[in-house]
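**Q** okay, predicted coordinates and the sequence, questions at the end:
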Amino acid sequence: MPTKGTAQERLKYEQVADEIARRAGELQPHDHLPSERDLMQQLDVSRMTVRRAIEQLVRRGLVYQVHGSGTFVADPDVVTKTLRLTSFTEDMQQRGLTPSTTVLRTAVQPATEDVARRLRIEPGADVLVLERLRLADGTPMALESVHLPAMGTDWSAFDPTASLYAQMSAAGITVERAAQSIHAVNLDRDQAYHLDQAVGAAALQVTRVSYTEAGVPVEIAETIYRGDRYDYDLVISRAAQ
């Protein structure tokens, strides 16, 4: 049961978040918001309250932060994804969008040499291959191809239209980290058809191998994101020489 003070603080930062969101709505995408110090003075609140409010707005996809530069208004037509390990379903729900899935293909097939190497299984071992079109509010957003090893799990019991991460977690398989690469690509005819884009349109190809806390690979996912609806927010720093 939260204390009275906790409830008051929760209400305060939500009020501040609503006010910052209102101000952001009067600006253009990628405009700079006032600094934390300026917001503290303008709204007469603590730095912690401002930070919690901004964190909430980042999760809602209304603003984004650039390390060393500040907070900026997000483009409502673009999903800005950070490198925090989240599922497509989580990304869309955090932005107030309704995720849905069209299953294009499911099959159990022998692992190729490359898939076996990355999943650390024997070549020819059974893997579940799942190809899906991911949508948000009915708009095609991404094409996804996933390879999952057996892991003693009955994949036939999984719902291919729902979040795999949530179902894996329910089955006792918790994804803790992932190795990921991002490449700029152009859509081929089949990809363009599913994503409702022109052939040759710009896209992002994200290849990810996900691991449990013990370092066991449990997923290979290759996802093609629409270039006009996705960007990646990377925070980098220069180490002292």
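**A** Received it, and whenever you're ready, just let me know what you need.
**Q** when you work out contacts or count neighbours from here on, use the C-alpha atoms and nothing else.
**A** Will do.
**Q** report how many residues lie close to residue 113.
**A** Here the count is done by other CA atoms under 10 Å, and residue 113 has 13 residues near it.
**Q** wait, isn't it in contact with residue 125?
**A** No: under the criterion of CA atoms under 8 Å, residue 113 lies out of contact with residue 125, with a separation of 10.1 Å.
**Q** how far does the longest helix belonging to the chain sit from the chain's center?
**A** Using DSSP state H, we find that the single longest helix of the chain is helix 4-24. A distance of 25 Å separates the C-alpha centroid of helix 4-24 from that of its chain, computed with CA atoms, centre = their mean, to the nearest Å.
**Q** check which residues of whichever helix or strand comes after it are buried.
**A** The helix or strand immediately downstream of helix 4-24 is helix 36-43, counting by DSSP states H and E. Within helix 36-43, the residues that count as buried by 16 or more other CA atoms under 10 Å are 36, 39, 40.
**Q** now, which of the residues you listed sits nearest residue 158?
**A** The nearest member of those to residue 158, counting by CA to CA, is residue 36 at 44.8 Å.
**Q** list the contacts for that closest one?
**A** Shown in contact with residue 36 (CA atoms under 8 Å, 6 or more residues apart in numbering): 47, 50, 51.
**Q** adding another structure so you can compare the two:
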Amino acid sequence: MLLEKTSPVPLHIQLRKIILSMIESGKLKPGDKLFSESEFCKKYNISRMTVRRVISDLANEGYIQRVAGKGSFVCEPKIIEKLTYVSTFTDDMICRGLMPDRKLLERRIEDPYPKIAEMLNLDSEDKIIYVKMLLYANHEPICLQNVYLPYRIFFKFMETSEEEIERRDLCEILNTFIDRPVLWAKQSVEAVLLKAKEAKLLEVSTNIPGLLCERVTFDELDTPIEYVTFLYRADRYKFMIDKRNVLHQNNKRSIEK
């Protein structure tokens, strides 16, 4: 595929589409090396500045990874999570054909911070159970999970062995300690910079972007039963939200009436 020099579409956009098409079609697979800047310039008769802009944009968006002294390589496709439903990490990974795994880093009983107490609607004397997990997909660390549980509800969880916690999905275990089912959750997502300790656990460079997801889970009586944060690698994860035209739906309902 060649670039159309007479096209109103800028050259950098044309080159971007060519590279993305090769990645999405499988012609370029994860781990494959791209042409060097000079090879792109020669092949498409374009400036090094144009090539550098495209490579930089694709690297920032997580499609490729630049390695100093070696070149640019195609990344593994990002894991996409829809925010429409309450689901478990294990279910998400299995649905995508990935093997989930987890490692328990910390578990303890402690006094809640004011924010945690507010999120879980706790009294001043209430304790929480704090759990920190490192989550994997196909043996690759992709998420740090921090879980805060009301001790009065989940006190028996402290008797659960480390082996069982790492073998089963945490949500599956916690569901055995509650009488009412989880019904809904309130969730937010924001971009953050990974700190040195977080980056080390996730096996990435310091100060690269991460995606921080905060979630409060409620039962059928709207009682908050869990506050959890997920810190995802932004180079391996992205979220998708389905949105509908509410005005159009309302008009449709009016017509149907």
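**A** Received, thanks. For clarity, every value in this text was computed on a predicted model and none was experimentally measured.
**Q** what would you report as the TM-score here?
**A** Taking TM-score structural alignment, normalised by the length of structure 1 as the basis, the two superposed chains have a TM-score of 0.66; 173 aligned residues with a CA RMSD of 2.3 Å.
**Q** that older thread, for the longest helix of structure 1, packing partners?
**A** helix 47-59 (3 or more CA pairs under 8 Å, 6 or more residues apart in numbering; DSSP states H and E).
**Q** in structure 2, what stretch matches the helix it packs on?
**A** Applying TM-score structural alignment, one finds that helix 47-59 of structure 1 aligns to no residue range of structure 2.
**Q** what sits up against that helix?
**A** When contacts are defined by CA under 8 Å, 6+ apart, helix 47-59 of structure 1 is touched by residues 9, 12-14, 16-17, 21, 36-37, 39-40, 63-65, 94-95.
**Q** got the buried residues for it?
**A** The neighbour-count check on helix 47-59 of structure 1 (16+ other CA under 10 Å) flags 49, 50, 51, 52, 53, 54, 55, 56, 57, 58, 59 as buried.
**Q** which parts of structure 2 are helices?
**A** Chain-ordered helices for structure 2, with DSSP H as the definition, fall at 11-25, 37-44, 48-60, 89-95, 114-119, 151-154, 162-167, 170-174, 196-202, 246-256.
**Q** now distance to residue 75 of structure 2 too, for those, in JSON lines please.
**A** As requested, the helices of structure 2 are exported to JSON lines (distance: least, CA to CA, whole Å):
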{"stretch": "helix 11-25", "distance to residue 75 of structure 2": "9"}
{"stretch": "helix 37-44", "distance to residue 75 of structure 2": "18"}
{"stretch": "helix 48-60", "distance to residue 75 of structure 2": "9"}
{"stretch": "helix 89-95", "distance to residue 75 of structure 2": "18"}
{"stretch": "helix 114-119", "distance to residue 75 of structure 2": "37"}
{"stretch": "helix 151-154", "distance to residue 75 of structure 2": "40"}
{"stretch": "helix 162-167", "distance to residue 75 of structure 2": "28"}
{"stretch": "helix 170-174", "distance to residue 75 of structure 2": "29"}
{"stretch": "helix 196-202", "distance to residue 75 of structure 2": "16"}
{"stretch": "helix 246-256", "distance to residue 75 of structure 2": "37"}
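**Q** out of the ones you listed, which is closest to residue 138 of structure 2?
**A** From the helices of structure 2, taking CA to CA, the stretch that ends up closest is helix 89-95, at 9.0 Å.
**Q** now the closest one: how far from the chain's centre is it?
**A** 12 Å.
**Q** same check, this time on stretch 54-63 of structure 1
**A** Taking the mean C-alpha point of stretch 54-63 of structure 1 and that of its whole chain, the gap between them comes to 13 Å (CA atoms, centre = their mean).
**Q** ditto for stretch 204-220 of structure 2
**A** What separates the centre of stretch 204-220 of structure 2 from the centre of its chain is 7 Å, taken as CA atoms, centre = their mean.
**Q** whereabouts in structure 1 does it align?
**A** Following TM-score structural alignment, the aligned partner range for stretch 204-220 of structure 2 in structure 1 is 197-213.
**Q** contacts for stretch 19-35 of structure 1?
**A** By CA under 8 Å, 6+ apart, the surrounding residues in contact with stretch 19-35 of structure 1 are 57, 62, 63, 70, 71, 72, 73, 74, 75, 76.
**Q** just to revisit the earlier point, let's have the buried residues of helix 47-59 of structure 1 in CSV, adding distance to residue 132 of structure 1.
**A** Converted to CSV, the buried residues of helix 47-59 of structure 1 look like this (distance: CA to CA, whole Å):
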residue, distance to residue 132 of structure 1
49, 40
50, 39
51, 37
52, 35
53, 35
54, 33
55, 31
56, 30
57, 29
58, 27
59, 25
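**Q** burial count for residue 106 of structure 2?
**A** Counted with other CA under 10 Å, the burial measure for residue 106 of structure 2 works out to 12 neighbours.
**Q** ok, it touching residue 131?
**A** Yes: contact between residue 106 of structure 2 and residue 131 holds when scored by CA under 8 Å: they sit 5.6 Å apart.
**Q** wait, what's in contact with residue 181 of structure 2?
**A** Contacts of residue 181 of structure 2 were listed using CA under 8 Å, 6+ apart, and they are 175, 219, 220.
**Q** mind running it again at 7 Å?
**A** The neighbours of residue 181 of structure 2, taking CA atoms under 7 Å, 6 or more residues apart in numbering as the test, are 219, 220.
**Q** how close does the nearest residue to residue 101 of structure 2 once chain neighbours are set aside sit to residue 100 of structure 2?
**A** Using CA to CA, 6 or more residues apart in numbering and skipping residues adjacent in sequence, the residue nearest residue 101 of structure 2 is residue 136, 4.9 Å away. Computed as CA to CA, to the nearest Å, the residue 136 of structure 2 to residue 100 of structure 2 distance reads 6 Å.
**Q** and for residue 216 of structure 2?
**A** Counting by CA to CA, the gap from residue 216 of structure 2 to residue 100 of structure 2 is 23 Å.
**Q** please apply the same query to residue 234 of structure 2.
**A** 18 Å.
**Q** then residue 71 of structure 2?
**A** For residue 71 of structure 2, the distance to residue 100 of structure 2 (CA to CA) stands at 31 Å.
**Q** looking at the two now, which is surrounded by more residues?
**A** residue 100 (21 against 13).
**Q** before we move on, the earlier item: name the residues of the longest helix of structure 1 that are buried.
**A** Neighbour-count burial for helix 4-24 of structure 1, with 16+ other CA under 10 Å as criterion, is recorded at 12, 13, 14, 16, 17, 18, 20, 21, 24.
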